[in-house]
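**Student:** A predicted structure for the sequence below; I have some questions about it.
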Amino acid sequence: MIQNIPLERILFLDIETVPQSASWNELSETEQYLWDKKTKFQRKEDVTAEQFYDRAGIMAEFGKIICITIGMVEKNETLKIKSFSGHDEKKMLQEFGEIFNSPRLYNVILCAHNGKEFDFPWIARRYLINGMQPPAPFQMFGKKPWEIPHIDTMELWKFGDYKSFVSLELLAHVFGIPTPKDDIDGSMVSSIYYIEKDLQRIVDYCEKDVLTLANIFRRMRQEDLLKRNINLD
């Protein structure tokens, strides 16, 4: 039961991603060809590969991470939050990976919403693409399912119903948690990053998602909401 998991062992996590390039025209011919081939069966007949490029931010082969926010619960029932962000993805991933050298994060459990389908594999793939090994909690090869330290709140909500998808925003609503989408939502991240060039606004949004994620997990355990504190040491 999730009530038996020590809350202080859980690292709540969310990432924000964008296409690797601001526009289709910035891609090389090879990249355009590979994108066309990759998405051929995902596009409607009247949608070109160029028109579909705004979805590159959801594919690790064609996107990049611009923000990773983590949160851990302190004994005083406060969620301490820290964000890693920037335009240099490799440097950001290096800084993020260093946190797993801390004794506190030995045997840490990762928690994200739709993390098993998105956040966890995305992070691992981008490490490899940037020429680095993923941190230990993201490495799954050779492990039995119950040995993988991952919690996915979407999976918890499914209760075995694999046909169902539920957004973080909807779960926040049904559990009476303030919405994290009071400023922007995921569909706006790319334009805010490339056109408005407002990375801090994206970081703020990511931090709200992590607080909401942690509180959804708390509600699933029938526990009170957490307070928020920035700067996780």
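**Tutor:** Received it, and whenever you're ready, just let me know what you need.
**Student:** Going by C-alpha atoms from here, please, whenever you check contacts or count neighbours.
**Tutor:** Noted.
**Student:** what comes into contact with stretch 92-102?
**Tutor:** Counting by C-alpha atoms under 8 Å, 6 or more residues apart in numbering, the neighbours of stretch 92-102 from elsewhere in the structure are 68, 84, 85, 86, 105, 106, 127, 134, 135, 136.
**Student:** and which of those is nearest residue 223?
**Tutor:** For residue 223, the nearest member of those is residue 105. The distance, counting by C-alpha to C-alpha, is 23.3 Å.
**Student:** Can you show me the helices along the protein?
**Tutor:** Using DSSP state H, the helices of the chain run over 29-39, 89-98, 119-129, 153-158, 168-174, 189-194, 199-220.
**Student:** can you tell me how far the residue nearest to residue 7 when sequence neighbours are not counted sits from residue 16?
**Tutor:** With C-alpha to C-alpha, 6 or more residues apart in numbering as the criterion, residue 7 has its nearest non-adjacent residue at 6.7 Å, and that residue is residue 73. If you measure residue 73 against residue 16 using C-alpha to C-alpha, to the nearest Å, the figure is 22 Å.
**Student:** Then residue 50?
**Tutor:** Look at residue 50 and residue 16: by C-alpha to C-alpha, they are 22 Å apart.
**Student:** who's more crowded, those two?
**Tutor:** In terms of neighbours (other C-alpha atoms under 10 Å), residue 16 is the more surrounded of residue 50 and residue 16; the figures are 21 against 13.
**Student:** quick one: the more buried one from residue 146, how far?
**Tutor:** From residue 16 across to residue 146, the span is 28 Å (C-alpha to C-alpha).
**Student:** Equivalent analysis for residue 100, please.
**Tutor:** If you go by C-alpha to C-alpha, the gap between residue 100 and residue 146 works out to 21 Å.
**Student:** In addition, the following structure is provided for comparison:
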Amino acid sequence: MLEAISSEDILFIDIETVPQKADFTELPEHFQKLWDKKSVYFRDETQAASDVYERAGIYAEFGRIICISAGVIIQKNGERFYRVKSFHDTDEKKLLLAFNDMLEKFTSNPGKKLCAHNGIEFDYPYIARRTLINGLRLPRILDISGAKPWEIKDRLLDTLQMWKFGDYKNYTSLDLLCAVFDIPTPKDDIDGSQVAQTYYQEGDLDRIIRYCEKDTLALANLILRYKGESIISIDNLLVV
């Protein structure tokens, strides 16, 4: 399938999310009760709901998006470059408006694809859910509720699903695949588990943005490896 897709027709994305509030005690009381019910399934009997609140960012009902990086592979003078733009705002609605507008324009041309690692189970539904929660219209490419699996695969690429080859037992991280394919890792600074702390306690959004952008370059390079092609150097990363 990948051989029939031009690398330049793919938009590579990654999102960074955090809990809605910096601390569990800042949640409205009814949301504290709802998180208590939600978290009972993954916390042990010695833990309170507040003890596992750092995990709230992975759930669209309890978290929010603070950054979406999106990039494309381009050709300049016979050489490949990777151009990336990040969408970020303290107002999540403004962030989603800007990103979704870009996404609609990019995918308006036939044959354009969206790609993320574990996108089918995380990035794509998370963006869609937060879009609806913010009262916005879904981009057509993410309006997949009720769609057949083959209809989704025709529009949305997922490097994790590709690597599974039909095996649904295991999760393979982007970091591990980068190591396997000898791709420079984006995990040279922070990782996903540190995003909330970096955002709320350190207030360093720029650090998160750089991390997110490197993730999308790693994602693009993984697709190139899947296609048996040379990867793009970090020196050819163009931030716009």
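**Tutor:** Sure, I can see it. The structure presented is a predicted model; accordingly, all values stated were derived computationally and were not measured.
**Student:** Provide the TM-score value for the superposition.
**Tutor:** These two chains, once laid on top of each other, score a TM-score of 0.95 by TM-score structural alignment, normalised by the length of the first structure; 231 aligned residues with a C-alpha RMSD of 1.3 Å.
**Student:** and residue 100 and residue 146 of the first structure? which has more neighbours close in?
**Tutor:** In this comparison of residue 100 of the first structure against residue 146, neighbours counted by other C-alpha under 10 Å, the higher total goes to residue 100 at 16 against 7.
**Student:** Residue in the second structure paired with the more buried one?
**Tutor:** Structural alignment places residue 100 of the first structure opposite residue 103 in the second structure (criterion: TM-score structural alignment).
**Student:** Quick one: residues contacting residue 131 of the second structure.
**Tutor:** With C-alpha under 8 Å, 6+ apart as the criterion, the residues that contact residue 131 of the second structure are 93, 96, 137, 138.
**Student:** could you redo the last one with a cut-off of 7 Å?
**Tutor:** Contact criterion C-alpha atoms under 7 Å, 6 or more residues apart in numbering gives 96, 137, 138 as the residues in contact with residue 131 of the second structure.
**Student:** Next: residue 153 of the first structure.
**Tutor:** Counting by C-alpha under 7 Å, 6+ apart, residue 153 of the first structure makes contact with 112, 113, 114, 217.
**Student:** residues near the counterpart of the last one in the second structure, how many?
**Tutor:** In the second structure, the residue equivalent to residue 217 of the first structure is residue 223, according to TM-score structural alignment. Counted by other C-alpha under 10 Å, the residues lying close to residue 223 of the second structure total 22.
**Student:** Residue 80 of the second structure versus residue 223 of the second structure, what's the distance?
**Tutor:** Taking C-alpha to C-alpha, one finds residue 223 of the second structure at 14 Å from residue 80 of the second structure.
**Student:** For the longest strand along the second structure, enumerate the helices and strands it packs against.
**Tutor:** Determined from DSSP state E, the single longest strand within the second structure is strand 63-76. Applying 3 or more C-alpha pairs under 7 Å, 6 or more residues apart in numbering; DSSP states H and E, we find strand 63-76 of the second structure packed against strand 10-19, strand 79-88, helix 205-226.
**Student:** by how many degrees do the second one and helix 92-106 diverge?
**Tutor:** For strand 79-88 of the second structure against helix 92-106, the angle by axes from the mean of the first three to the mean of the last three C-alpha atoms, to 10 degrees is 150 degrees.
**Student:** that older thread, which of the residues in the longest strand of the second structure are buried?
**Tutor:** 63, 64, 65, 66, 67, 68, 69, 70, 71, 72, 73 (16 or more other C-alpha atoms under 10 Å).
**Student:** cool, stretch 37-49 of the second structure as well?
**Tutor:** Counting neighbours by 16+ other C-alpha under 10 Å, one finds that the buried residues in stretch 37-49 of the second structure are 39, 49.
**Student:** How about stretch 180-189 of the first structure?
**Tutor:** Along stretch 180-189 of the first structure, these residues count as buried under the neighbour rule (16+ other C-alpha under 10 Å): 180, 189.
**Student:** Name all residues that make contact with the aligned partner of residue 89 of the first structure in the second structure.
**Tutor:** When the structures are aligned by TM-score structural alignment, the residue of the second structure matched to residue 89 of the first structure is residue 92. Under the criterion of C-alpha under 7 Å, 6+ apart, the contact list for residue 92 of the second structure reads 65, 66.
**Student:** how close does residue 92 of the second structure get to residue 67 of the second structure?
**Tutor:** Spatial separation of residue 92 of the second structure from residue 67 of the second structure under the definition C-alpha to C-alpha is 9 Å.
**Student:** still on that earlier bit, I figured the residue nearest to residue 7 of the first structure hits residue 80, correct?
**Tutor:** Yes - counting by C-alpha atoms under 7 Å, residue 73 of the first structure does reach residue 80; the two are 6.2 Å apart.
**Student:** Mind telling me what the residue nearest to residue 7 of the first structure corresponds to in the second structure?
**Tutor:** Residue mapping for residue 73 of the first structure onto the second structure gives residue 73, with TM-score structural alignment as the criterion.
**Student:** Hmm, residue 81 and that match touching each other?
**Tutor:** Yes - using C-alpha under 7 Å, residue 73 of the second structure is in contact with residue 81, at 5.9 Å.
**Student:** Filter the contacts of residue 131 of the second structure down to the buried ones.
**Tutor:** In terms of neighbour count (16+ other C-alpha under 10 Å), the buried residues within the contacts of residue 131 of the second structure are 96, 138.
**Student:** Which of the contacts of residue 131 of the second structure sits closest to residue 56 of the second structure?
**Tutor:** Looking at the contacts of residue 131 of the second structure and their distance to residue 56 of the second structure, the nearest is residue 96, at 19.6 Å (C-alpha to C-alpha).
**Student:** how much space between that closest one and residue 66 of the second structure?
**Tutor:** Note on residue 96 of the second structure: its distance to residue 66 of the second structure, by C-alpha to C-alpha, is 10 Å.
**Student:** returning to that earlier point: now the match of residue 217 of the first structure: closest residue in space, sequence neighbours ignored.
**Tutor:** According to C-alpha to C-alpha, 6+ apart, the nearest residue to residue 223 of the second structure is residue 159 (7.2 Å).
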